[in-house]
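Undergrad: here's my sequence, what's the structure:
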Amino acid sequence: MRAGLFIAGIILLVAGIWVIAGNGSYRQTETLAQLGSAKIEATHTKAVPQWIGIAGIVVGGLLIVGGIASKKR
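TA: Got it, this is the predicted structure:
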C-alpha cells in the first residue's frame, strides 16, 4: 500500500511539473462544415491549464508524504 502511494505520488508530481513547464498539450478536432459525407474539420493544439499542473503537484506531494508517513507506523 505505501509503495503504491509513493509511486502514484511521484507520477503525479512529475506530471504536474511537466504541465507547469508548458509541455502539456492536447488536440481538439471540431467540424467546421458538413455537406453529406464530406466534412471540413479543424484540429487545434491546446495547452493543459496551469491549475491542473498545480493540483497534480499538490496531490502528488501529499501522496508521497502519506506513503512515507505510513511507513513509520
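Undergrad: use CA for all of it now, contacts and neighbours both
TA: Noted.
Undergrad: tally of neighbours for A21?
TA: Neighbour count of A21, defined by other Cα atoms under 10 Å: 11.
Undergrad: go on, K39?
TA: Neighbours around K39, by other Cα under 10 Å: 10.
Undergrad: wait, what's in contact with P49?
TA: V19 (Cα atoms under 8 Å, 6 or more residues apart in numbering).
Undergrad: could you check how far it is from S25?
TA: 9 Å (Cα to Cα, to the nearest Å).
Undergrad: one more, please, to line up against the first structure:
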Amino acid sequence: MRIALMVIGIILLIAGIWVVAGHGSYTATETVVSVGDHALKATHDKSIPQWAGIAGIVVGALLTLGGLLRKR
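TA: The predicted model follows:
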C-alpha cells in the first residue's frame, strides 16, 4: 500500500509538471455542418487547463509524502 501511494503520487506529480509546463494537450473533434449522411468535421488541438496541472502537483505531492511518512 505504501509503495502504491508513492508510485501514484510520483506519476501525478510528473504529469502535473508536464501540464503546467505547457506540454499537455488533447484533440477535440466537432461537427460543423451535417447534411444527410455527410458531415463536415473540424479538429482542434486544445490544451489541458493549468488548474488541472496544479491540482495534479498538489495531489501527487500529498500522496508521495503520505507514502513516505506512513508507518509500516
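Undergrad: where does the TM-score land?
TA: After superposition, the two chains reach a TM-score (TM-score structural alignment, normalised by the length of structure 2) of 0.97; 72 aligned residues with a Cα RMSD of 0.8 Å.
Undergrad: element containing the residue most central in space within structure 1?
TA: When Cα atoms, centre = their mean is applied to structure 1, the residue found nearest the centroid is A15 (5.8 Å). Per DSSP states H and E, A15 of structure 1 falls inside helix 2-20.
Undergrad: mean per-residue distance, that helix to structure 2?
TA: With mean Cα distance after the TM-score superposition for structure 1, helix 2-20 of structure 1 departs from structure 2 by a mean of 0.2 Å once superposed.
Undergrad: and what of stretch 55-63 of structure 1?
TA: Stretch 55-63 of structure 1 sits 0.2 Å off on average (mean Cα distance after the TM-score superposition for structure 1).
Undergrad: show me where structure 2 has its helices.
TA: All helices of structure 2, identified by DSSP state H, fall at 2-20, 50-69.
Undergrad: one step back: which residues does the residue nearest to the centre of structure 1 contact?
TA: 53, 56-57.
Undergrad: want to throw these into CSV with neighbour count and distance to T45 of structure 1?
TA: Converted to CSV, those look like this (neighbours: other Cα atoms under 10 Å; distance: Cα to Cα, whole Å):
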residue, neighbour count, distance to T45 of structure 1
G53, 23, 18
G56, 24, 21
I57, 24, 23
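Undergrad: name the nearest of those relative to K39 of structure 1.
TA: Ranked by distance to K39 of structure 1 (Cα to Cα), the contacts of A15 of structure 1 are led by G53 at 35.2 Å.
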